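1. I'd like to go over a predicted model; first the sequence, then the structure.
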Amino acid sequence: MRGTRQAEALNEVLADLPEFRSAQDIHGELRRRGQRIGLATVYRHLQVLSQDGAVDTLRDESGETLYRRCRTSTHHHHVTCRSCGHSVEVEGPAIERWAERVATEAGFTDIDHTMEVFGLCPDCTGQRA
């Protein structure tokens, strides 16, 4: 997929989107830019980018998967505003320890996890930090 016209167009859109967006939103932006790429192709490319660690994913409160260009190569989590979608990357050493302990107690190895935290950002609550 890398090096194709579709992959390059998708990478350009992801570079321009500051917040998490659904595959449908990303597909719509590609169409607005004149790119003729099918939604299934967008999903496939996003899946590969996610597996490679180039794209962050999270599930919103309705369960829909959202995507954003990854801004760091280290393992991290996100705190996302329910109102405007603004997201901040955060490290969570306590979460890492908890996930490892829970998995070990259940007899699991080679674990992975995701953690999504939602709230209202300072701009949406009128309490600028």
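-> All right, it came through fine.
2. every contact and neighbour count from this point should use C-alpha atoms.
-> Noted.
3. which parts of the helix or strand harbouring residue 102 are buried?
-> Here residue 102 is covered by helix 93-105, with elements defined by DSSP states H and E. Residues 96, 99-100 are the ones in helix 93-105 that count as buried (16 or more other CA atoms under 10 Å).
4. what about versus this one:
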Amino acid sequence: MSKSRDAVHEILRHNTGFRSAQDVFTEMRADGAKIGLTTVYRALQSLCDDGRVDVLRNDDGESVYRACQSQAHHHHLVCRHCGRTVEVAGPDVERWAEVVGAEHGFTQITHTVEVFGTCASCTAAMSD
């Protein structure tokens, strides 16, 4: 699994945007890798568990993956047109999640926040 996991991570590290498991699988097969789609999914999950890969659900509900740019906890601002992604800190979100959890008696709070919009470049291109 380590060899497959490293190969999947390498594909993601050479792409700036989020990619689906199917995208990663297709690229690896096109490059001649003998890997199955199930192995790609397992490798992606393992990389997510280790904090080496970010995962989010796009507007269509599909899970997409990207190599982490930062090891610290972060959120994403994603352009729904071109896929440009910016990692952002969210201290207000962190405090809110802890407060809401505590209000309801929850501990060990985790959360995921993804913000979708249109980046400046895509906005400019649409107004031309």
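-> All right, it came through fine. All figures in this text were calculated on a predicted structure; none of them were measured in a lab.
5. mind picking the one among the buried residues of helix 93-105 of the first structure that's closest to residue 74 of the first structure?
-> residue 96 (12.6 Å; CA to CA).
6. kindly state which residue of the second structure is aligned to that closest one.
-> The alignment partner of residue 96 of the first structure in the second structure, by TM-score structural alignment, is residue 94.
7. distance-wise, check that match relative to residue 53 of the second structure.
-> 20 Å (CA to CA, to the nearest Å).
8. could you count how many residues lie near residue 53 of the second structure?
-> Residue 53 of the second structure has 23 neighbouring residues, counting by other CA atoms under 10 Å.
9. report the contact partners of it.
-> 9, 44, 47, 65-68 (CA atoms under 8 Å, 6 or more residues apart in numbering).
10. farthest pair within the residues you listed?
-> Once CA to CA is applied, these give 44 and 68 as the farthest pair, at 12.2 Å.
11. neighbour-wise, which of those two wins?
-> More crowded of residue 44 of the second structure and residue 68, by other CA under 10 Å: residue 44, with 29 against 20.
12. the closest residue to residue 119 of the second structure other than its chain neighbours: neighbour count?
-> If the residues on either side of it in the chain are set aside, residue 119 of the second structure comes closest to residue 79, at 5.4 Å by CA to CA, 6 or more residues apart in numbering. Residues near residue 79 of the second structure, counting by other CA under 10 Å, number 19.
13. what lines up with residue 79 of the second structure in the first structure?
-> By TM-score structural alignment, residue 79 of the second structure lines up with residue 81.
14. distance of that match from residue 35 of the first structure?
-> Taken as CA to CA, the span from residue 81 of the first structure to residue 35 of the first structure is 30 Å.
15. same thing with residue 59 of the first structure?
-> When residue 59 of the first structure is compared with residue 35 of the first structure (using CA to CA), they lie 26 Å apart.
16. mind checking the end-to-end distance for stretch 72-89 of the first structure?
-> Counting by CA to CA, the terminal residues of stretch 72-89 of the first structure are separated by 9 Å.
17. ok, stretch 78-95 of the first structure next?
-> Stretch 78-95 of the first structure: ends 12 Å apart by CA to CA.
18. please, which helix or strand holds the residue nearest the centre of the first structure?
-> Nearest residue to the geometric centre of the first structure (CA atoms, centre = their mean): residue 57, 2.5 Å. Following DSSP H and E, the helix or strand that holds residue 57 of the first structure is strand 55-59.
19. okay, that strand sits on what stretch of the second structure?
-> With TM-score structural alignment as the criterion, strand 55-59 of the first structure aligns to 53-57.
20. any idea how far the matching stretch is from the chain center?
-> 2 Å (CA atoms, centre = their mean, to the nearest Å).
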